[in-house]
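> sequence unavailable; structure follows:
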């Protein structure tokens, strides 16, 4: 995950050198939400952050990699989650960072948009984190992790555009 943060950092460095570059805001989805959160707080020059079903609570979300899947790591050298193959290096890295704790240090406007039926990144945990830290939290009722239905994608995009076009 840190390599993704570094890659995004370099993209932002490139953009910052352009004469037309003004304020930069970020959108991040799922694990990309964790990347966007780390990037925003570590750089200090990000205006706003909008996160979709973010994996901010990475320690809790990925803790099962340490316990439930250790035999898979030892036997196969990776874990097959059904969507991705997780390497031991990724497991160690993701558990060494506390994204939520770091992101508490971001002082710009934040909107978190989450589907109420998300079973990948637990809705209630992220909602509680957002409320405890004064972040704007918006629910797309009935939406899963991927906002699979068209009406859910439409709502997600409307909430995102509204956030970025608000004067703050």
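Nice, thanks for sending it over. Because the structure is predicted, anything quoted here is derived from the model rather than measured.

> going forward, measure contacts and count neighbours with C-alpha atoms only.
Fine.

> okay, buried residues for stretch 56-68 please.
56-59, 61, 65 (16 or more other CA atoms under 10 Å).

> and the furthest pair within the residues you listed?
56 and 65 (16.2 Å; CA to CA).

> thinking again about what came up before, now, which of the buried residues of stretch 56-68 sits nearest residue 113?
For the buried residues of stretch 56-68, the nearest to residue 113 is residue 56 (12.5 Å; CA to CA).

> ok, now which ones touch the closest one?
31, 33-34, 37, 99-100, 126 (CA atoms under 8 Å, 6 or more residues apart in numbering).

> neighbour count and distance to residue 132 added to those residues, as CSV?
Below are these laid out as CSV (neighbours: other CA atoms under 10 Å; distance: CA to CA, whole Å):
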residue, neighbour count, distance to residue 132
31, 18, 21
33, 23, 18
34, 26, 18
37, 29, 16
99, 21, 15
100, 20, 11
126, 21, 10
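
> so residue 88 sits against residue 78, correct?
Yes: counting by CA atoms under 8 Å, residue 78 is a contact partner of residue 88 at 6.3 Å.

> counting neighbours, go ahead and name the busier of those two.
residue 78 (20 against 17; other CA atoms under 10 Å).

> second one coming, line it up with the first:
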């Protein structure tokens, strides 16, 4: 029997900019419940493709687990310009969301999980590495090599080539991104970050994903196994980056739910 839940839009502030968010929580719980923070992908938002974040959050709430979905600064309904922020800013936004979750009256601050999708997998890996209170992480189609992924699609993307002396921004896939964003990519190593996270991790990937190839999940898995850390993988034979077809989408949501119920 599923639990009744509430769904409430709210916002919190970080570095003077408002971050738009949505909280889901069981409506009749009298004791604190676990919470999952969602990290969306590149140019995404707290809804994500085919409402997959919304559907996942509602499933969690029906099983007694709260969640916060939020838009990074410069994305979705949050304040700021996309071109002014970097992946490390998204990590800071995630940590701010974790702190916002701690202020919710219904949340057990000892039971916090992260769910990262695509570039949000990179973001969640860094946030988990930096936040000792994170109990578990689930990554969907996570980016392991941010610089390589961008460079493969834009071979001229070295800052000195892509940006003129007076040009601090460049177009990439219809979005303006800044020099700082590109330069930050070269310093990111989310595989190492997640290999230092000691708690359990579930890695999920579609084997037909051509946007973020399954080799990215393989890299995370290998690094964690080398450190003898609890790690499981869910490889979906027919799924692309958006986790289609629907049968495997359903398996993704179910396995993610079971993982959080077990580890939170």
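Now that the structure is in, tell me what you want to look at. Since this is a predicted model, take the numbers as computed values, not measurements.

> among the buried residues of stretch 56-68 of the first structure, which are in helices?
58-59, 61, 65 (DSSP state H).

> now the residues you listed as TSV including distance to residue 51 of the first structure?
Formatted as TSV, these follow (distance: CA to CA, whole Å):
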residue	distance to residue 51 of the first structure
58	14
59	18
61	16
65	24
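
> strands of the first structure, start to end?
26-29, 49-52, 79-80, 85-86, 110-115, 136-140 (DSSP state E).

> JSON lines for these, including distance to residue 8 of the first structure and mean neighbour count?
Formatted as JSON lines, the strands of the first structure follow (distance: least, CA to CA, whole Å; neighbours: other CA atoms under 10 Å):
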{"stretch": "strand 26-29", "distance to residue 8 of the first structure": "10", "mean neighbour count": "18"}
{"stretch": "strand 49-52", "distance to residue 8 of the first structure": "14", "mean neighbour count": "25"}
{"stretch": "strand 79-80", "distance to residue 8 of the first structure": "26", "mean neighbour count": "16"}
{"stretch": "strand 85-86", "distance to residue 8 of the first structure": "21", "mean neighbour count": "14"}
{"stretch": "strand 110-115", "distance to residue 8 of the first structure": "19", "mean neighbour count": "24"}
{"stretch": "strand 136-140", "distance to residue 8 of the first structure": "24", "mean neighbour count": "18"}
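
> those strands: which one's closest to residue 148 of the first structure?
Closest among the strands of the first structure, once you apply CA to CA, is strand 110-115, at 9.9 Å.

> now do that closest one: which range of the second structure does it align onto?
Under TM-score structural alignment, strand 110-115 of the first structure corresponds to residues 201-206 of the second structure.

> check the mean deviation of that stretch from the first structure.
Compared with the first structure after the fit, stretch 201-206 of the second structure shows a mean deviation of 0.3 Å (mean CA distance after the TM-score superposition for the first structure).

> other residues contacting that stretch?
Contacts for stretch 201-206 of the second structure (CA under 8 Å, 6+ apart): 136-142, 214, 217, 221, 230-241, 243, 252, 256, 259.

> mind redoing it with 7 Å?
Stretch 201-206 of the second structure is contacted by residues 136-141, 214, 217, 230-241, 243 when judged by CA atoms under 7 Å, 6 or more residues apart in numbering.

> quick one: what's aligned to residue 98 of the second structure in the first structure?
Per TM-score structural alignment, residue 98 of the second structure is aligned with residue 12.

> ok, residue 88 of the second structure next?
Per TM-score structural alignment, residue 88 of the second structure is aligned with residue 2.

> make TSV out of the strands of the first structure and add distance to residue 43 of the first structure.
Listed next are those as TSV, based on distance: least, CA to CA, whole Å:
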stretch	distance to residue 43 of the first structure
strand 26-29	12
strand 49-52	13
strand 79-80	32
strand 85-86	28
strand 110-115	15
strand 136-140	21
